[in-house]
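Peer 1: A predicted structure for the sequence below; I have some questions about it.
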Amino acid sequence: MQRRHFCLFLSTIGLAPTLALANEDYPARAITMIVPFGPGLSTDAIARYMADEMGKIVGQSIVVENRAGAGGTVGSQVASRATPNGYNLVFVSNGSHAGNVALFKNLPYDPIKDFTPVGAISAAPWALAVRPDLPAKDVPEFLRYASERPGAVTVAHGSASSRACVALLETKGGIDVNDIPYKSLQPAMIDVEAKRLDACFLPLGVAIMAHNAGKLKVLAITAQKRSQLAPDIPAMGEYLPGYELVSWIGIMAPAGTPSDIVQKLHSAMATVLSNPKTVEKLAGFGHDELALDPSQFAELVAADIGRWKQLVHDANIPQQ
């Protein structure tokens, strides 16, 4: 028995340099990053930008793969089961990795136990956008319009966060709307632009572009105060005290990914985020830079799960 233990000890010693060498050579091939949301909106655009820039630093391509569905649940579940070798990443949001804990009875992944944080990137409020011909120029007029048509005004959502925005609008605004779920935000926005629906909640940067193009009217952002990136757009807090929902985005890896690989990825991310070009890029999408390291990101996720549970309870949002 002693001889067997001694042999195992020697084999472990012999294996350690091999593992270290493998990680030093990382990455030796392309990396896949799942984006559990649809293409065409700011989350996807930021993910692709970060993938391109981080890929240049680590010396390998980071390939983005969209796996939309169920508010980020579909892609996140796939990522949670991927091999934890550094070649599988997932682009996450507070919806997929905090809100879904409160919104789904049987979430098929654990945002904390099944993932290793690489780092948080940025944060941004949402925007209430309505069809351009809707007879409401601000939030009070929209609330009046909806209150006169209980259950008839259609408001679309395509993620956990946008769904919560709708629920908060109902509870804080004292209205009853017909909330319409979508697989992702892009088709929801298209249907509001086409006047098939009345309103939707969109990422701030996307909403501003649609507003400037005359395709939508932006009435407010989902924050207590106005954003420095869009000071002309009112905040919900100006009309509905306590209304606030700000989303964050970041990158994670499957649980068990070696710490030195995680650190190498985070270092690449931090380098990208320190570039003024990136800060300007994020601002164009209505995002403020966060740049949290893995431990700070883990703390944010844990805290936000608690906030979401309270939000879902207070807004009386039914679980799926």
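Peer 2: Cool, the structure landed. Numbering: from 1, shown residues only.
Peer 1: Only C-alpha atoms from now on, for both contacts and neighbour counts.
Peer 2: Fine.
Peer 1: can you list contacts of whichever strand or helix holds residue 4?
Peer 2: Here residue 4 sits within helix 2-24, counting by DSSP states H and E. Around helix 2-24, the neighbours that count as contacts under CA atoms under 8 Å, 6 or more residues apart in numbering are 260, 261.
Peer 1: by contact count, what packs against the helix or strand just after that helix?
Peer 2: Past helix 2-24, heading to the C-terminal end, the next element that is a helix or strand (DSSP H and E) is strand 31-35. Taking 3 or more CA pairs under 8 Å, 6 or more residues apart in numbering; DSSP states H and E as the contact definition, the neighbouring helices and strands of strand 31-35 are helix 42-58, strand 62-66, helix 73-80, strand 88-93.
Peer 1: most tightly surrounded among those?
Peer 2: Highest mean neighbour count of these: strand 88-93, a mean of 28 (counted as mean count of other CA atoms under 10 Å).
Peer 1: which other helices and strands contact that strand?
Peer 2: On a contact count with 3+ CA pairs under 8 Å, 6+ apart, strand 88-93 meets strand 31-35, helix 73-80, strand 246-254.
Peer 1: How far does it sit from its chain's centre?
Peer 2: A distance of 9 Å separates the centroid of the chain from that of strand 88-93, by CA atoms, centre = their mean, to the nearest Å.
Peer 1: Alongside the first one, take a look at this:
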Amino acid sequence: MTRWMKFAAAMLCASALPALAQPYPSRPVSIVVPHGAGGANDAIARPFSHAIGARLGQSFIVDNRAGAGGNIGTGYVARGTPDGYTLLLTVGSSYTISPFLYKAVPFDPLKDFEPIGMVATAPYVLVVNPALPVKTVQELVTLARSQPGALHMASAGNGSLDHLLGEMFKSAAGVDMVHVPYRGASAANTDLVSGQVSVTFTSWPSVMSFVNAGKLRLIAVASPARSPLLPNVPTIAETVPGVSAISWYGLFAPAATPKDVSAKLRTETAALLKDKAFQETLKAQGAEAATVDTARFSEIIRTDLQQWARIVKATGAHVD
């Protein structure tokens, strides 16, 4: 009986070995988007999840966990099991600004995650309601100076990149516009289209359809240089130096994720970003496939954290 029990135990262990040796991913992977469906972050995550899943032969499922400026979903992944089956795809503004806006943030951007790769970038833009009699940055500055406090500037919320970029513009241009925070870019854009507010600084993917339909007027891009997506549109900095920002979207895994899993995700993500069909898919969403490697991505994260810490302090923006 003893020999038989030992034999049975050995067979049981042997039968488990193939399961243990299954290559990653052997089951569906969740990509948490810490913002609501239909936003720019979601618009990048869905084609990415479909394409990376096709490359790896497994389902990658978008899981929208919105709230608290992205903190809820980001914190959820930070506390998750580091096995590669729960990942984070987030926009840089949430990842690098939130730690300085909230008194209690449920994640540490440097300690709780390891960057897999920057997936995409998208220009931030200055847009206005078509009824506003301005077509250039200089005309907007002139109008705002002539009517201090008369123009209302919408944002996706206190401390959002929209808000902070607007504050940068107001300070650098010497103008007074009233900030009107909303709960997300969608609500802000709705009121901008209806004329309840006059101006906003926002990501190109979130307003591209409105601009193309003539419901909003595109004035300038906030990128440091002109965007390949909008080559004929001037930058804000050409008129008001020092005002620039760009929106990036990155894929992260929880810290302590197995090295072979992280390496596979990095390799496949990098290969996908070179795929022409995927690049065209992103362009249709108003974004570009990222071209930086993981090391450079890590440097950008650290630089952004330092920059936004200074700007949040200077503007006095806070949420709590």
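Peer 2: Cool, the structure landed. In this text, all values refer to a predicted model and were calculated from it rather than measured experimentally.
Peer 1: TM-score for the pair, please.
Peer 2: Remark: TM-score between the superposed chains equals 0.86 [TM-score structural alignment, normalised by the length of structure 1]; 303 aligned residues with a CA RMSD of 2.3 Å.
Peer 1: coming back round to it: okay if I get the helices and strands packed on strand 88-93 of structure 1 as CSV plus distance to residue 47 of structure 1?
Peer 2: As requested, those are arranged in CSV below (distance: least, CA to CA, whole Å):
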stretch, distance to residue 47 of structure 1
strand 31-35, 7
helix 73-80, 14
strand 246-254, 9
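Peer 1: Figure out which of these is closest to residue 143 of structure 1.
Peer 2: Closest to residue 143 of structure 1 of these, according to CA to CA: strand 246-254, at 21.4 Å.
Peer 1: how much does the closest one deviate in direction from strand 88-93?
Peer 2: If you take axes from the mean of the first three to the mean of the last three CA atoms, to 10 degrees, strand 246-254 of structure 1 sits at 170 degrees to strand 88-93.
Peer 1: mean shift between strand 246-254 of structure 1 and structure 2?
Peer 2: With mean CA distance after the TM-score superposition for structure 1, strand 246-254 of structure 1 departs from structure 2 by a mean of 1.1 Å once superposed.
Peer 1: which strands and helices sit next to that strand?
Peer 2: Helices and strands touching strand 246-254 of structure 1, as assessed by 3+ CA pairs under 8 Å, 6+ apart, comprise helix 73-80, strand 88-93, helix 94, strand 115-130.
Peer 1: just to revisit the earlier point, looking at the helices and strands packed on strand 88-93 of structure 1, spot the one closest to residue 94 of structure 1.
Peer 2: Nearest of those (CA to CA): strand 246-254, 5.6 Å.
Peer 1: now what about that closest one, what contacts it?
Peer 2: Contacts with strand 246-254 of structure 1, where a contact means CA under 8 Å, 6+ apart, come from 43, 79-84, 86, 88-95, 114-126, 161, 222-223, 262.
Peer 1: Indicate which one of the helices and strands packed on strand 31-35 of structure 1 is closest to residue 183 of structure 1.
Peer 2: When those are compared for distance to residue 183 of structure 1 using CA to CA, the nearest one is helix 73-80, at 10.3 Å.
Peer 1: Structure 1: matching residues for stretch 59-78 of structure 2?
Peer 2: Across structure 1, the stretch matching stretch 59-78 of structure 2 (TM-score structural alignment) is residues 61-80.
Peer 1: cool, and stretch 119-138 of structure 2?
Peer 2: Using TM-score structural alignment, stretch 119-138 of structure 2 lines up with residues 121-140 of structure 1.
Peer 1: The matching stretch: which residues count as buried?
Peer 2: Residues of stretch 121-140 of structure 1 classed as buried by neighbour count (16 or more other CA atoms under 10 Å): 121-132, 136, 138-139.
Peer 1: now swap in stretch 93-107 of structure 1 and tell me
Peer 2: Using 16+ other CA under 10 Å as the test for burial, stretch 93-107 of structure 1 gives 93, 94, 95, 96, 97, 98, 99, 100, 101, 102, 103.
Peer 1: how far does it sit from the chain's center?
Peer 2: How far stretch 93-107 of structure 1 lies from its chain's middle: 11 Å, per CA atoms, centre = their mean.
Peer 1: Residue 134 of structure 1 is in contact with residue 198, isn't it?
Peer 2: Yes - with contact defined as CA atoms under 8 Å, residue 134 of structure 1 reaches residue 198; the gap is 7.1 Å.
Peer 1: In contact with the residue nearest the centre of structure 1, which residues are there?
Peer 2: Centroid-nearest residue in structure 1, with CA atoms, centre = their mean: residue 93, separated by 2.3 Å. Contacts for residue 93 of structure 1 (CA under 8 Å, 6+ apart) come out as 247, 248, 249, 250.
Peer 1: ok, and these in structure 2?
Peer 2: Contacts conserved in structure 2 for the contacts of residue 93 of structure 1, using both residues aligned by TM-score structural alignment, their matches' CA atoms under 8 Å: 247, 248, 249, 250.
Peer 1: what's the burial count for the first one?
Peer 2: Right, residue 247 of structure 1. Other residues near residue 247 of structure 1 come to 17 when the count uses other CA atoms under 10 Å.
Peer 1: For it, give its distance to residue 211 of structure 1.
Peer 2: Shown here: residue 247 of structure 1 relative to residue 211 of structure 1, a distance of 20 Å by CA to CA, to the nearest Å.
Peer 1: Tally up the residues packed near residue 229 of structure 2, please.
Peer 2: 15.
Peer 1: ok, it - contacts?
Peer 2: Taking CA under 8 Å, 6+ apart, we find residue 229 of structure 2 in contact with 283, 286, 287, 288.
Peer 1: Report the secondary structure element holding it.
Peer 2: Take DSSP H and E as the rule and residue 229 of structure 2 turns out to sit in neither a helix nor a strand.
Peer 1: ok, the buried residues of stretch 93-107 of structure 1 vs residue 174 of structure 1, which is closest?
Peer 2: The nearest member of those to residue 174 of structure 1, counting by CA to CA, is residue 103 at 21.5 Å.
Peer 1: ok, average deviation of the helix or strand hosting residue 141 of structure 1 from structure 2?
Peer 2: In this assignment (DSSP H and E), residue 141 of structure 1 forms part of helix 139-147. By mean CA distance after the TM-score superposition for structure 1, the fitted helix 139-147 of structure 1 averages 2.3 Å away from its aligned residues in structure 2.
Peer 1: Can you name every helix or strand that the lengthiest helix in structure 2 contacts?
Peer 2: Ranked by number of residues, the top helix in structure 2 under DSSP state H is helix 294-315. The elements that helix 294-315 of structure 2 packs onto, with contact taken as 3+ CA pairs under 8 Å, 6+ apart, are helix 92-101, strand 113-128, helix 161-173.
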